[in-house]
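A.B. asks: Sharing a sequence plus its predicted fold:
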Amino acid sequence: MKLPSFLTREKRAATVGASDPYLAEFFGQRPGTPGYVAPDALLSNSAVAVRCVGLRSEMLASVGLHVFRRSADGGRDRADDLDLYSVLHDLMNPQMTAYEGREFLTRSLDLTGNAYGRIERDSRGQVTAIYPLMTGDVSPERLTNGRLRYRVAERQGGATVLLQEEVLHVRGPSRDGNVGVSAIQFGRGAMGLRVAQAETAQNLMQNGLRPSGVMAFAERIQAADRAKIRESVAERLQGPSNAGQLLIMDGGAKFERLSFSPEDAEFLASQKLSNEDVARLFGVPPTSVGITDKATYSNVEQEGRSLVQNCLGPLAARIEAALSRCLLTPDSRRSLYIEHDLSGLLRGDVQARFEAYRIGREIGVFSPNDVRRRENEPPIPNGDGYHQPSNWTPLGTVAVAP
């Protein structure tokens, strides 16, 4: 006899997706093995990666994030009467500003492919606070009914299980629909090469930029003497503080190099290519992270716009969709939506901006007060009127002779 569904016990799914970077260690991708790139290792060895993650999180957190309410005439108004508006715009929780919370979530998304936050609601079901969670402390579980639940490890021990409605989950591109995968894991080959290059450069500096070689003696020497000579040379020449010191050898000793210098191996050129690969994987234009080898006056301006349109735009849309899914109910999504204000990043210089205002004013798109609001200026009396050129007439009308 089959029991009713409400009497059966839900269990964890039989299979766990390997796309979770924090579960990758259980599938052979442990630190130090091929295919594994730890986010902290990448950040500590790549200034470009640090700037990419910082630029994306800081710029997206600096723009406005508003909750809008659709009006009957097709327009929209800011729903600043909701507690959710204050959570996303002012204070995410009593200990964290909205800027800090949004920056934390975006950094987690870039580094691990997932960003989590515990949602706090009042008795009416309205969102009153969001508490960001460390990605490594959260384990999503797919239940037999298709819903997700989240097991959160507590710092003092034990774990707390949160329902789907209690967690804000922003996921990156996913292989299984449960957890996201970061750009670091997708491009782990290129990212791992950058880490290996940084470690190689560090080893060269620690060895005083001295390549390995052979010290040859005309006569046979004992093993003990061989060890003493090796220790003496290492003590005098290895390390940045000993670089450039004079080496004096007697007894017919000759030193022969065995490896190429960094210049011969074009080591610096390969590092530049790896830096560009890191920026490319994060979708950040090279000039935005300080790679200015091919920068000109014109392409710097174009890449600044590309940063907003091709990098921050898709990232903002991903976060907006997750916020709407997790923070708004199905009924409220019919009239409310959440949107970043990226227009401030595309404003351009003063001359181009006011030229656009002039055109919009002449064709009736903007009123004087619309322009002043965009420039954060107070409205003026009788400044809400819209005009159009007097020679514009509707199609199909016949001009009447005076």
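C.D. replies: It's in.
A.B. asks: going forward, measure contacts and count neighbours with C-alpha atoms only.
C.D. replies: OK.
A.B. asks: Residue 385 - how many residues pack around it?
C.D. replies: 11 (other CA atoms under 10 Å).
A.B. asks: And whichever helix in the chain runs longest, what's buried?
C.D. replies: Determined from DSSP state H, the single longest helix within the chain is helix 188-206. Neighbour-count burial for helix 188-206, counted by 16 or more other CA atoms under 10 Å, picks out 188, 190-195, 197-198, 201, 204-206.
A.B. asks: this is the comparison structure:
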Amino acid sequence: MAFFKKRERAEPEQIPKENDCEDLLISTYLGRNNITREMAEEIPAIQGNLDLIVKTAANVPIRLYKKNGKRVEEIENDHRVSLLNEDTGDTLDAKEMKQAMFRDYFLGKGGYCYVNRDGLEIRSLHYVDQKNVGTAKDPDVIFKKYVILVQGKSYFPEDFIKLLRNTTDGAKGHSIIETNKTLISIMYNNMKYEETLVKTGGNKKGFIKSPRSLTQAALDSIKAAFKKLYQNNTENVVVLNNGLEFQESSNTSVEMQLNENKQTNSNECCKMLGIPSTMLSGGGNEEDDKKFIKYCVTNLLDEFMTAINKVLLLESEKGQYFFAPDMYELTKGDIDKRYNAYKTATDSGWLQVDEVRERENMEPLGMNMIKLGLQDVLYDPKTQMLYVPNTNQMHKLGEGGNGEGESK
């Protein structure tokens, strides 16, 4: 009877159980991912640029100078110079400490270094990872005050050397991840998208056409088979039964322009950090080197010098003493450039021969003479005596006289 007509069982609702992970770049535009420091450090362009900046800046020695009227003299035997260049008194040496601070400057809220004092004397310097540093600020937005918190203990701001990027309160800075979220997110997802293509063995994406509806069990079986197909370390064969047909999808614009996107993103990363793009590929020329040192390394070191002058100098020393980087080390690797600089300095009288030999770690010759011109007049600045080899005569500045071997 019609009342007892057999009822057909409805097919189970086909609910996708897995999210497709192949369109990571599209998800960047639909919903921005939260990029962490670890993610940013995985990007080769960022890691390579930061290595170049950080290691170059950390290798520059720091000197202490004193203003004496119009003259500036170097203070060589100060313990603070040794702490900044050699042994910090911590598990990290000076270069490792500076590299860690510079990385935190770019990738965290800032570089922090605790100054261990014994009265007025500085005993040691201790790098503190920025993730272990917190701040508690006074609500007054004009007369700003704050304390630094580390493992539940509070410290005064002057207890730390603070290297902060784009800070607005003097307590913490803003990393490149905060200020360039979209670019770094695109670069990271571009890399993950490429990883997905590699994991799938380069097999084309596509879809299955069927002349009739499939059960959930059949769908699950097909999904499992294609999942194995797209894995490099498994069999690459799928058998399609019952009239099923695989329809290959065309390449997306992202796939076709993957290499172009990578190059463009790498160039944008160089702009973000102020580095000529040719520096990263190894094709930089002398002009690129100058731009890198002037606009990138020098700016970072200037900020670092301001930070250490504020904390490491006594109040009675400020205005008279100052720390400064010895940029000579940046040209030490290029012997032709270095020797041409020495020639210019000695010809113009800025350096003496023994000063040049001292910079090259060579034994001095005891020649305290400065060439004044025509390569035939020698001047001793200590005795103010002039010697003219052509006439074999000595002259003292400001005096006159006659006689062989004397001024006249």
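C.D. replies: Happy to help now that I have it. Everything numeric in this text was worked out from a predicted model, so none of it was measured.
A.B. asks: tell me what the longest helix of structure 1 is packed against?
C.D. replies: Packing partners of helix 188-206 of structure 1 (3 or more CA pairs under 8 Å, 6 or more residues apart in numbering; DSSP states H and E): helix 39-45, helix 267-282.
A.B. asks: Return the residues in contact with the aligned partner of residue 88 of structure 2 in structure 1.
C.D. replies: Taking TM-score structural alignment, residue 88 of structure 2 has residue 92 as its aligned residue in structure 1. Counting by CA atoms under 8 Å, 6 or more residues apart in numbering, residue 92 of structure 1 touches 86, 98, 101, 129-131.
A.B. asks: The alignment partner in structure 1 of residue 312 of structure 2 and residue 126 of structure 1, how far apart?
C.D. replies: Counting by TM-score structural alignment, residue 312 of structure 2 lines up with residue 327 in structure 1. Shown here: residue 327 of structure 1 relative to residue 126 of structure 1, a distance of 9 Å by CA to CA, to the nearest Å.
A.B. asks: hang on, the earlier thing: from the contacts of residue 92 of structure 1, pick the one nearest residue 260 of structure 1.
C.D. replies: Lowest distance from residue 260 of structure 1 to the contacts of residue 92 of structure 1 (CA to CA) belongs to residue 101, with 48.7 Å.
A.B. asks: Neighbours of the counterpart of residue 65 of structure 1 in structure 2, how many?
C.D. replies: Under the alignment by TM-score structural alignment, residue 65 of structure 1 pairs with residue 62 in structure 2. Residue 62 of structure 2 sits with 20 neighbouring residues when counted by other CA under 10 Å.
A.B. asks: Just give the number of residues close to residue 127 of structure 2.
C.D. replies: Residue 127 of structure 2 has 23 nearby residues by other CA under 10 Å.
A.B. asks: Which residue is the nearest non-sequential neighbour of it?
C.D. replies: residue 113 (4.2 Å; CA to CA, 6 or more residues apart in numbering).
A.B. asks: State the three-state secondary structure for the one you found.
C.D. replies: Following DSSP: H, G, I helix; E, B strand; the rest coil, we place residue 113 of structure 2 in the strand state.
A.B. asks: coming back round to it: so which two of the buried residues of helix 188-206 of structure 1 are the farthest from each other?
C.D. replies: Spatial extent of the buried residues of helix 188-206 of structure 1 (CA to CA) is set by the pair 188 and 206 at 26.5 Å.
A.B. asks: The longest helix of structure 1 against structure 2, how far on average?
C.D. replies: Compared with structure 2 after fitting, helix 188-206 of structure 1 deviates on average by 1.3 Å (mean CA distance after the TM-score superposition for structure 1).
A.B. asks: which part of structure 2 lines up with the helix or strand that that helix is followed by?
C.D. replies: Using DSSP states H and E, the helix or strand that directly follows helix 188-206 of structure 1 along the chain is strand 213-216. Residues 206-209 of structure 2 are matched to strand 213-216 of structure 1 when aligned by TM-score structural alignment.
A.B. asks: got the buried residues for that stretch?
C.D. replies: For stretch 206-209 of structure 2, the neighbour count (16+ other CA under 10 Å) marks no residue as buried.
A.B. asks: and the most centrally placed residue in structure 2, how far is that from residue 277 of structure 2?
C.D. replies: The residue lying closest to the centre of structure 2 (CA atoms, centre = their mean) is residue 50, at 2.9 Å. Counting by CA to CA, the separation of residue 50 of structure 2 from residue 277 of structure 2 is 13 Å.
A.B. asks: follow-up on the earlier one: what's the closest non-adjacent residue to the match of residue 312 of structure 2?
C.D. replies: Residue 327 of structure 1 sits nearest to residue 127 (CA to CA, 6+ apart), 6.9 Å away.
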